Structures are given as structure tokens and as C-alpha cells.
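S.K.: what follows is a protein structure lacking sequence information:
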């Protein structure tokens, strides 16, 4: 377990419109406001499509990361995540998880790491900037090499 006090900066509200791709739009909003890293304490709305890392059939071993993805359409949901600076691409990079219900299937639920999502009616996002410490993604061998958040120098 790791923990660190964080110094927060600005809060920016982002409203995505029909057809906006969620990850690309959030990246662009962060660029426009000069936000390199932060948290997305909440985002919610309607999604025309949402593509997750998930499996829609049982897998033999649930311990390693899933190699599958699932796309669902016409959903509403809520999520949260982080935004970390990718030094290799000089880009603020969102990492979002989302739980949605499919509107035409009695709100059947899907949840997971977002690979892509398209706004249907609207998606409302709150971004909270983190000024310090540096938030880093570092591959963790205990997590099958998945880059996980670490704290840099304050």
C-alpha cells in the first residue's frame, strides 16, 4: 500500500456533446486548461458506445488481465479515474473505469476499464487537478506488468 498527501489545483467541469469520443475529448480539455495530472472524481452520462476490457463469456483463469474486450451500445452510467502525464507523448492521459446499464436490456450492467466511449446525449466530467506530487505510471511485476500509479517527488 502506498499513500501520499496531494496538493490540488483547479477544478474544471467538462461537458461532452453528442458524438464526442470521451477519452480524446477529456485529453483535449486537459490540454486546453494546462492540466497534466489529476483525478476524475465523477463523470456520468449517456453513451452511444462503450468499449471495455472485459469478457462476455467465462474465462478459465480470472487472475491475469483479461485479453478480451466488450462493446456495449446505448447505455447510461457513472465512472471515475485518473489523468497522468505521459512523458513519451507529452500528453495528459486519462485512465477511466465506468459502470453502465444498457437502456434497452433492463439496464443490464457492464463495468470495467474504458478503451473508448462515444457520447450519446451528454457526458459531464469533473476534473480535479493535482499539482503535487508527480503521479507516475510504473509497470508492476506483481500486477502482471500493468503500469500502476506511483508517487514521485513532491
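M.R.: The structure has been received and is ready for your questions. Source: prediction; values computed, not measured.

S.K.: use CA for all of it now, contacts and neighbours both
M.R.: Will do.

S.K.: which residue is nearest the middle of the chain?
M.R.: residue 96 (1.1 Å; C-alpha atoms, centre = their mean).

S.K.: take this one as well and set it beside the first:
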């Protein structure tokens, strides 16, 4: 190998205290965003993250980019419309638009 590689200096670390842990199940035919918004409102959730989810969607808009983005540190708001997919991913629930559902997911081929 040419060149040399050295491990970067250690990052600062701190203890992470996780707050409330909640779970929700959505039923076939429910509007995902409406049901999620109701769940968040009923449970006082103003922001958060979904460490993982698995589901099937009759239709969905998935946030992501197919091309290289100009600024990799900027949020990506471009979406792709898909139908009849299964998905596994993670999501954040930000306090700024869009209010819920900014998701980075991997999906299977249409069913």
C-alpha cells in the first residue's frame, strides 16, 4: 500500500440518557402520517427518532437522492414516489417541516 493512514484523535464522549421509549402499531388502511401525528399528540411527543421500523406500504414517498448531492451535510428533501413496497429503515421526527416522516430507508422490490 502506498501512503499512510493514521487513526484520528479520539472524539469527545459523554453518557447518553435515553428518555421515554414508546411503541406504536399501524393497522392496514390507516393513514400513516395522520395516525403518527395523533400518536405523537396524544403522548406529548414533540421530536424524536425511530431507531428502526419495518412495514409494508401501498404507496409512499421516500426521502433520498439518486445523484450525488451538492452539499452532503445539508438535509435532503427530494422524494421518490413508490407503490407496493416493504421497507426497513430509521426515521427522525423533527420539529421543523416536514413535521414527521423524514426517513432514510432501504426497500424491497415492489410486491
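M.R.: Nice, thanks for sending it over. Not measured: the values here are computed from a predicted model.

S.K.: and the residue nearest to the centre of the first structure, what's its match in the second structure?
M.R.: In the second structure, residue 96 of the first structure lines up with residue 103, judged by TM-score structural alignment.

S.K.: doesn't residue 91 make contact with that match?
M.R.: Yes: judged on C-alpha atoms under 8 Å, residue 103 of the second structure makes contact with residue 91 at a distance of 4.4 Å.

S.K.: for residue 32 of the first structure, which three-state class applies?
M.R.: Secondary structure state of residue 32 of the first structure, per DSSP: H, G, I helix; E, B strand; the rest coil, is helix.

S.K.: tell me the counterpart of it in the second structure.
M.R.: Per TM-score structural alignment, residue 32 of the first structure is aligned with residue 42.

S.K.: what does residue 8 of the first structure give?
M.R.: The alignment partner of residue 8 of the first structure in the second structure, by TM-score structural alignment, is residue 18.

S.K.: for its match, helix, strand, or coil?
M.R.: Residue 18 of the second structure ends up coil, using three-state DSSP.

S.K.: all strands for the second structure, in order.
M.R.: 48-63, 79-93, 102-107 (DSSP state E).

S.K.: for residue 22 of the first structure, give me its contacts.
M.R.: Shown in contact with residue 22 of the first structure (C-alpha atoms under 8 Å, 6 or more residues apart in numbering): 16, 116-119.

S.K.: for these, give me a markdown table that also has neighbour count and secondary structure.
M.R.: Output for the contacts of residue 22 of the first structure, formatted as a markdown table (neighbours: other C-alpha atoms under 10 Å; DSSP: H, G, I helix; E, B strand; the rest coil):
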| residue | neighbour count | secondary structure |
| --- | --- | --- |
| 16 | 21 | strand |
| 116 | 16 | strand |
| 117 | 23 | strand |
| 118 | 25 | strand |
| 119 | 23 | strand |
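
S.K.: which of those residues show up in the second structure as well?
M.R.: Among the contacts of residue 22 of the first structure, the contacts conserved in the second structure (both residues aligned by TM-score structural alignment, their matches' C-alpha atoms under 8 Å) are residue 16.
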